[in-house]
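# this one's structure only:
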């Protein structure tokens, strides 16, 4: 099994290339993301390799970086996702962007990729969301997803208080005061109770 190949780019197209390693040409599939990082024909390139052995074929899939190969392998673990579909996904989204999309449960971003319908997108989110949350290159995505959740909770809190007849300026001030509780994951009902207590004290 090959883990990495280094050689000269003999020929390349948007989805595969021939890498000349010591006079032997390796036919390698790849994503558009990797294609965009390849040097010109005749120049040297290094690819991280995923080897796929079947009864009738011996396929090599190449990646410009380890993060993309790791994400490719995670995608292959999802029911109904084969190598070509996985490469298609990675052609539309970089590994970091894909982590961000999964953590945000962004169906629109996934279904914008050719060949990915709503059911497949939902399956990708369900099966991969927990697996990608600890990836280092997904750290910003996790922070963004957490910020989204906090922002949504604050909006719900403010909406509940405004519907109870409190002025928007007062509600916004109290909601800001309760941000630490929101970050700690306090439930909405308890947040409303705490907000009412604070507003009574400030009267």
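Done, it's in. Source: prediction; values computed, not measured. Numbers count the residues shown, from 1 in each chain.

# From here on, just use CA atoms for contacts and neighbour counts.
OK.

# for the longest helix belonging to the chain, packing partners?
For the chain, the helix that runs over the most residues, judged by DSSP state H, is helix 139-163. On a contact count with 3 or more CA pairs under 8 Å, 6 or more residues apart in numbering; DSSP states H and E, helix 139-163 meets helix 95-103, helix 168-177, helix 179-183, helix 188-201.

# deepest of those helices, which one?
Most buried of the helices and strands packed on helix 139-163, by mean neighbour count (mean count of other CA atoms under 10 Å): helix 95-103, with a mean of 23.

# what is the orientation angle of that one with helix 139-163?
Relative orientation of helix 95-103 and helix 139-163, computed by axes from the mean of the first three to the mean of the last three CA atoms, to 10 degrees: 30 degrees.

# which element follows helix 95-103 toward the C-terminus?
Using DSSP states H and E, the helix or strand that follows helix 95-103 towards the C-terminus is helix 107-111.

# picking that back up, got the helices and strands packed on helix 139-163 as CSV, with distance to residue 112 columns?
Formatted as CSV, the helices and strands packed on helix 139-163 follow (distance: least, CA to CA, whole Å):
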stretch, distance to residue 112
helix 95-103, 12
helix 168-177, 36
helix 179-183, 32
helix 188-201, 34
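
# Next, find the distance separating the most centrally placed residue in the chain from residue 71.
Ranked by distance to the mean C-alpha position of the chain (CA atoms, centre = their mean), the top residue is residue 99 at 1.6 Å. The span separating residue 99 from residue 71 equals 9 Å under the rule CA to CA, to the nearest Å.

# same question, residue 140
Going from residue 140 to residue 71 by CA to CA gives 16 Å.

# Next up, a structure to set beside the first:
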């Protein structure tokens, strides 16, 4: 199994990135919380990974730190939560926020995430209650986006990329379009796709 990768960041197209490790390009799906902390394209990055082997595919998921990967691995053990949904959860909520939601039995915070209905949220609260004791809760992270995204693509491309990322994370196309349009109004003109995604996710998750 592949548990860690260190290499040059070749591509960043949320929620997927490509990492060049000694000439081999690894396609990795990452949560948006990990994307927010990545350096610019061309820089060296270390990712802690989890590999999922299926009959029709071999999928690699990457995380900026061990804590997020550990929560991902715990989430996918919950009945009804697969890797895609676990990644979506970790894109809309930080490790600290998730732990606090479980501790305070905040079902409302979880059902705002795409793919998490009331029954799934209740199951998460029940099954994760004892498991989160191993996770240390820090102050809720407010990650700063890197300014180095390589050559800035046109604004329309940023918008389309941001919408595609939200759809890939489980949001409906109409929902994604509305969320990105609303996010644009609160940001500087020409905002990066990652800034748009972050603003959109924050507004949808916080309701």
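Received, thanks. The model shown is predicted, which means the values in this text are computed figures rather than measured ones.

# Looking at residue 140 and residue 71 of the first structure, which one has more neighbours?
When residue 140 of the first structure and residue 71 are compared for neighbours, residue 71 comes out ahead with 22 against 14, by other CA atoms under 10 Å.

# you'd agree the more buried one is up against residue 97?
No: Residue 71 of the first structure is beyond contact range of residue 97, at 11.1 Å (criterion: CA atoms under 8 Å).

# isn't residue 5 of the second structure right next to residue 48, touching?
Yes: look at residue 5 of the second structure against residue 48 with CA under 8 Å: they come within range, at 6.5 Å.

# ok, the two, which is more surrounded?
residue 48 (19 against 16).

# Quick one: residues contacting the residue lying closest to the more buried one once chain neighbours are set aside.
Leaving aside its sequence neighbours, residue 48 of the second structure sits nearest to residue 4 (CA to CA, 6 or more residues apart in numbering; 4.5 Å). Shown in contact with residue 4 of the second structure (CA atoms under 8 Å, 6 or more residues apart in numbering): 46-49.

# Type out the ChimeraX command that picks the buried ones from those residues.
The buried residues among these can be selected in ChimeraX (16 or more other CA atoms under 10 Å) with this line:
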select :46,47,48,49
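
# Now distance to residue 115 of the second structure and secondary structure too, for the contacts of residue 4 of the second structure, in JSON lines please.
Shown next, in JSON lines, are the contacts of residue 4 of the second structure (distance: CA to CA, whole Å; DSSP: H, G, I helix; E, B strand; the rest coil):
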{"residue": "46", "distance to residue 115 of the second structure": "29", "secondary structure": "strand"}
{"residue": "47", "distance to residue 115 of the second structure": "26", "secondary structure": "strand"}
{"residue": "48", "distance to residue 115 of the second structure": "25", "secondary structure": "strand"}
{"residue": "49", "distance to residue 115 of the second structure": "23", "secondary structure": "strand"}
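
# Show me which of the contacts of residue 4 of the second structure is closest to residue 185 of the second structure.
Using CA to CA, residue 47 is the member of the contacts of residue 4 of the second structure that lies nearest residue 185 of the second structure, at 33.1 Å.

# how close does the closest one sit to residue 41 of the second structure?
In this view, residue 47 of the second structure and residue 41 of the second structure are 14 Å apart by CA to CA.

# Repeat that for residue 11 of the second structure.
Residue 11 of the second structure is 6 Å from residue 41 of the second structure, by CA to CA.

# Check residue 97 of the second structure too.
Distance, residue 97 of the second structure to residue 41 of the second structure, using CA to CA: 29 Å.

# Over to residue 55 of the second structure?
Relative to residue 41 of the second structure, and taking CA to CA, residue 55 of the second structure is found at 32 Å.

# Could you check which of the two has the larger neighbour count?
Using other CA under 10 Å, the more surrounded residue of residue 55 of the second structure and residue 41 is residue 41, with 19 against 5.
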